[in-house]
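# Based on what follows, work out the 3D shape:
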Amino acid sequence: MNKKLIRFDWAMKKLLRHKANFGILEGFLSELLRFDVSIESILESEGNKQDEYDKYNRVDILVKSDKNELMLVEVQNDSEVDYFHRMLYGVSKLVTEYIKEGEPYGTIKKIYSINIVYFGLGQGKDYVYEYKGEFVGIHENDILLPTTMQVQNYDVAKVSDIFPKYYILKVNNFDDVAKNTLDEWVYFLKNSEVKESFKAKGLDKAKEKLQYEVLTQEEKKMYDRFQENRRIENSIIYTAKQEEQRRIARSLFETPLSNQDIAKHTGLTLEQIEQLRNEP
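Next up is the predicted model:
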């Protein structure tokens, strides 16, 4: 029987920052980016500072690879309407944080922004999205290419290679059927479980080191508090959503809409609609 593992975002906060556990994150990044990633160090940035809300809502980790690239991995649990702007801000801030005053702009490091979200972000049915923006001419429809000197100096084939690449893993859209090794990682991110048949890089280490049973007593207490905070937050969000649905339903009682129509507009069941109508 497959053992339930601790959540990946909590592991990012407490366990994956230790060098002994780098292999887990290296495996995930290698599967997602489709090239082998070796972590040189875990960095700290202004973006890593968290307030009380962040303790259970979001967590991020900033990785520096052996190729001097920066990889910002962020897990976001609750919906934020401006999350796309947050992604852009996070990368932009890294650009300014990790270039020293007086250095030429060409020393800016390549940045990867990996965003794991547990809420509906934008519109789309897939569960892994990759930004593939290109600079395209509006009249000739041509692709802007780098000069020979730029190719030589910066080792890029396209202008877009200079710019950040974004990934969004909409784990709640995943159907739990792992068709490849990246799907195996998405399955783990969604379910905190690694099946015996999984072969993706890093998951063997995750299965070994992220078991609840191997945590220290203090780590277990912290993880239990983290889970309890999530349950409380989910309960608050659910209650607020229910109250809003009820408010909208009551406002529609003054219209000719049937209970069935109101149910479609609000997401409430027919039974709930009828109970609301009968309330004094």
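
# okay, CA-based contacts and neighbour counts for the rest of this
Will do.

# tell me the contacts of the nearest residue to Y118 once chain neighbours are set aside?
Distance criterion Cα to Cα, 6 or more residues apart in numbering; nearest residue to Y118, sequence neighbours excluded, is N77 at 4.9 Å. Applying Cα atoms under 8 Å, 6 or more residues apart in numbering, one finds that N77 lies in contact with Y56, N57, R58, V117, Y118, F119.

# Here is a second sequence; please produce its structure as well for comparison:
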Amino acid sequence: MENEKKEKREIVHFDWAIKNVLREKANFVVLEGFLFAVMGEKIEILEILESESNKESEDLKLTRSDIAAKNKSGEIVLIEIQYNKELDFLKRLLFGASRSIVDNLKAGEKYENVKKVYVVSLIFFNLHFILPDNSIAKEYVVHGKTSFTGLHSKEVVFIDKKAIVDYDKLRKEENVFPEYYIISLGLFNDENVKDSLDQWVSSIKNHCVKDEFDAPGIKEMKEKLDFLSMTEEQKKSYIKYLADQASSYGVIEAAREDGREEGREEEAILKDIAYIKNMTSEGLSLETISRISGLSIQKIEDIINNKDY
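Okay, here's the model as predicted:
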């Protein structure tokens, strides 16, 4: 019984921890372990960078927590958590990466000093990706980066190092474009934990580190994010965070319920129309759109045909 209680002992929410605990240098080992699981390479964090995105958001409908770290190579790693859907989610990721590049290049500096940016985004809503055959990808984490393709051959091309004198320098420039890791926690299957990243995602999603988990940094996560080990000030801050979160989401749910009773607001309808028509223009089948949006095929056809809209 004692072991069972120990196994199910909860840790504080990861988004709160990022803002209040993991920013301390003594706790970098937790973030480094998480980044190793995501990126597959050791990331030594030197410092946490301050930016506008680190400030508290007043609109908890789009709650997200950001942290910007610099690794030993001077590259920037952004970690963010977001709970609810956002229409321009991918564009905001691009903006965040671009802003970090600009913010970390001083006026008058040469472009050779531009730093590479990695964005690791943990999302609690389901962001589905589509395979070439229009079926929904089952992967809960995706990695995106810039590559170059022959316009006619459609083949991925690389720089010919034999034709370049200083290839090592050029190779670094070739790899300077931002890279994105999007982790959809809602799509993660808790019954299918196979590797270190699965252990981290399971722990973050469920606010609990199982005793058998042994991924790098995860033991430290269990110790440092244990509520009972927090200072009194941290405990008060965390309790307030939970209360604010519950209150805000309660207001949102009440508004949604009112919307269902009184009919959706015009703005929400317009967003649905744009969302469905965008997917239609991409050639997705009605069945695929239905699985992604949760709407019936009849409702989707009504939107496409402007029936009652």
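
# Got a TM-score for the two of them?
The TM-score (TM-score structural alignment, normalised by the length of the first structure) is 0.82; 250 aligned residues with a Cα RMSD of 2.2 Å.

# returning to that earlier point: list buried residues within the contacts of N77 of the first structure.
The neighbour count (16 or more other Cα atoms under 10 Å) marks Y56, N57, R58, V117, Y118 as buried among the contacts of N77 of the first structure.

# circling back to that earlier point, could you measure from the corresponding residue of the second structure for the residue nearest to Y118 of the first structure over to S290 of the second structure?
Mapped onto the second structure by TM-score structural alignment, N77 of the first structure lines up with Y83. Computed with Cα to Cα, to the nearest Å, the distance linking Y83 of the second structure and S290 of the second structure is 22 Å.

# again, but for G186 of the second structure
The value you get for G186 of the second structure to S290 of the second structure, if Cα to Cα is used, is 18 Å.

# what secondary structure does E40 of the first structure sit in?
strand (DSSP: H, G, I helix; E, B strand; the rest coil).

# Map it onto the second structure.
Under the alignment (TM-score structural alignment), E40 of the first structure maps onto L46 of the second structure.

# show me what contacts that match?
By Cα under 8 Å, 6+ apart, the contact list for L46 of the second structure reads A69, K70, N71, K72.

# what sits against the alignment partner in the first structure of E139 of the second structure?
In the first structure, the residue matched to E139 of the second structure (TM-score structural alignment) is D126. Residues counted as contacts of D126 of the first structure (Cα under 8 Å, 6+ apart) are K170, N173, F174.

# do K199 of the first structure as well
When contacts are taken as Cα under 8 Å, 6+ apart, K199 of the first structure is in contact with T181, E184.

# The alignment partner in the first structure of K116 of the second structure - nearest residue in space that isn't next to it in sequence?
Correspondence of K116 of the second structure to the first structure, assessed by TM-score structural alignment: K110. Nearest non-adjacent residue to K110 of the first structure, counting by Cα to Cα, 6+ apart: E69, 5.1 Å away.

# correct me, but the one you found touches I111?
Yes: applying Cα atoms under 8 Å as the test, E69 of the first structure and I111 come out as touching, 6.0 Å apart.

# These two: which has the busier surroundings?
Comparing E69 of the first structure with I111 by other Cα atoms under 10 Å, the one with more neighbours is I111, at 22 against 17.

# hang on, isn't that one packed against I162?
No: with contact defined as Cα under 8 Å, I111 of the first structure and I162 do not form a contacting pair (9.0 Å).

# Tell me the spacing between H265 of the first structure and E74 of the first structure.
With distances taken as Cα to Cα, H265 of the first structure is found 34 Å from E74 of the first structure.

# Sorry, wrong one. I was asking about E184 of the first structure.
Counting by Cα to Cα, the gap from E184 of the first structure to E74 of the first structure is 19 Å.

# Repeat that for V171 of the first structure.
From V171 of the first structure to E74 of the first structure the distance is 13 Å (Cα to Cα).

# residues shared between the contacts of the two?
Both V171 of the first structure and E74 are in contact with I116, where contact means Cα under 8 Å, 6+ apart.
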